[in-house]
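In: no FASTA, just this:
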């Protein structure tokens, strides 16, 4: 019997659901683009850059994801921001297209967390 690693449960914040729905209207491949990232997180591989300036109580990461609908690579792709709540629980805070929006500030991210 193969060893099954415990899966990480991923929840979506209301903002991430709304943003994903809105982006899917313009970018048909968004779900297949972010699926490999979600799968990596589900097996406990917390990828991306940890966002500083939020204090030690928050483990927030930002991942650059290629948008296959545009030809700009990861630099013009999506930014997926998630919070590691525990080793088995992750909250997807938001996703946005870098071509639509500049980087979020630490205060923007704290506002999203406070809404949840």
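Out: Received, thanks. The model shown is predicted, which means the values in this text are computed figures rather than measured ones.
In: from here on, contacts and neighbour counts on C-alpha atoms
Out: OK.
In: Now do the contacts for the residue nearest to the spatial centre of the chain.
Out: Averaging the C-alpha coordinates of the chain gives a centre point, and the residue nearest to it by C-alpha atoms, centre = their mean is residue 80 (2.8 Å). Contacts for residue 80 were tallied using C-alpha atoms under 8 Å, 6 or more residues apart in numbering; they are 62, 63, 64, 65, 92, 93, 94, 95, 96.
In: If I follow the layout properly, the fourth one ends up in contact with residue 72?
Out: No - counting by C-alpha atoms under 8 Å, no contact exists between residue 65 and residue 72, whose distance comes to 11.0 Å.
In: More neighbours: which of these two?
Out: For residue 65 versus residue 72, neighbours defined as other C-alpha atoms under 10 Å are more numerous around residue 65 (24 against 12).
In: do you know how far the nearest residue to that one once chain neighbours are set aside is from residue 43?
Out: Sequence neighbours aside, residue 78 is the residue nearest to residue 65 in space, at 5.0 Å (criterion: C-alpha to C-alpha, 6 or more residues apart in numbering). To residue 43, residue 78 is 21 Å away according to C-alpha to C-alpha, to the nearest Å.
In: Alongside the first one, take a look at this:
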């Protein structure tokens, strides 16, 4: 019998959906670029660099995603920010193009979390 691992549920914040929609107008391949990362997350592979300073109860990661629409390597790709809510639940917080902005701040991540949960973080 194949070892069927339960898939991790992935939820999206309105911020993530809006950013993905905006980026997809400029970068045709963004959805397929991100899909490989989402599949890794669904398998329970929490990839990326943990972001510190938000609070111990929040497990937030930043993951580089290659932008196949431009040939500049990972550093010019996207950044996908996500929260591990539990071993079987992930919340995609936001995505942005590295060519549009530098790093995301801890306060901005807190704001996204607060907007989504309806409470202050």
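Out: Thanks, I have the structure now. Quantities reported herein were computed from a predicted structural model and do not represent experimental measurements.
In: Drop the TM-score for these two in here.
Out: Once superposed, chain against chain, the TM-score is 0.98 (TM-score structural alignment, normalised by the length of structure 1); 116 aligned residues with a C-alpha RMSD of 0.6 Å.
In: about what we covered before: so for residue 78 and residue 43 of structure 1, which residue has more residues nearby?
Out: Each of residue 78 of structure 1 and residue 43 has its neighbours counted (other C-alpha under 10 Å); residue 78 has more, 25 against 15.
In: For the more buried one, which residues are in contact?
Out: With contacts taken as C-alpha under 8 Å, 6+ apart, residue 78 of structure 1 has the following neighbours: 64, 65, 66, 67, 95, 96, 97, 98.
In: now the end-to-end length of stretch 41-55 of structure 1.
Out: Between the start and the finish of stretch 41-55 of structure 1 there is a gap of 22 Å, counting by C-alpha to C-alpha.
In: need the contact list for the closest residue to residue 81 of structure 1 other than its chain neighbours.
Out: The spatial neighbour of residue 81 of structure 1 that comes closest, neighbours along the chain excluded (C-alpha to C-alpha, 6+ apart), is residue 62 at 4.5 Å. Under the criterion of C-alpha under 8 Å, 6+ apart, the contact partners of residue 62 of structure 1 comprise 48, 49, 50, 51, 79, 80, 81, 82.
In: Okay, the aligned residue in structure 2 for residue 62 of structure 1 and residue 6 of structure 2: tell me how far apart.
Out: Under the alignment (TM-score structural alignment), residue 62 of structure 1 pairs with residue 62 in structure 2. With the distance defined as C-alpha to C-alpha, residue 62 of structure 2 ends up 23 Å from residue 6 of structure 2.
In: Kindly report the same for residue 23 of structure 2.
Out: Applying C-alpha to C-alpha, the value for residue 23 of structure 2 to residue 6 of structure 2 is 31 Å.
In: More neighbours: which of these two?
Out: In terms of neighbours (other C-alpha under 10 Å), residue 23 is the more surrounded of residue 23 of structure 2 and residue 6; the figures are 18 against 10.
In: mean shift of the host helix or strand of the more buried one relative to structure 1?
Out: Assessed by DSSP states H and E, residue 23 of structure 2 sits inside helix 14-26. Once fitted to structure 1, helix 14-26 of structure 2 is off its aligned match by 0.4 Å on average (mean C-alpha distance after the TM-score superposition for structure 1).
In: Please state the offset of that helix from the chain centre?
Out: 12 Å (C-alpha atoms, centre = their mean, to the nearest Å).
In: going on from that helix, what's the next piece of helix or strand?
Out: Along the chain past helix 14-26 of structure 2, the next helix or strand (assigned with DSSP H and E) turns out to be helix 30-42.
In: now the angle between helix 14-26 and that next one, please.
Out: In terms of direction (axes from the mean of the first three to the mean of the last three C-alpha atoms, to 10 degrees), helix 30-42 of structure 2 departs from helix 14-26 by 140 degrees.
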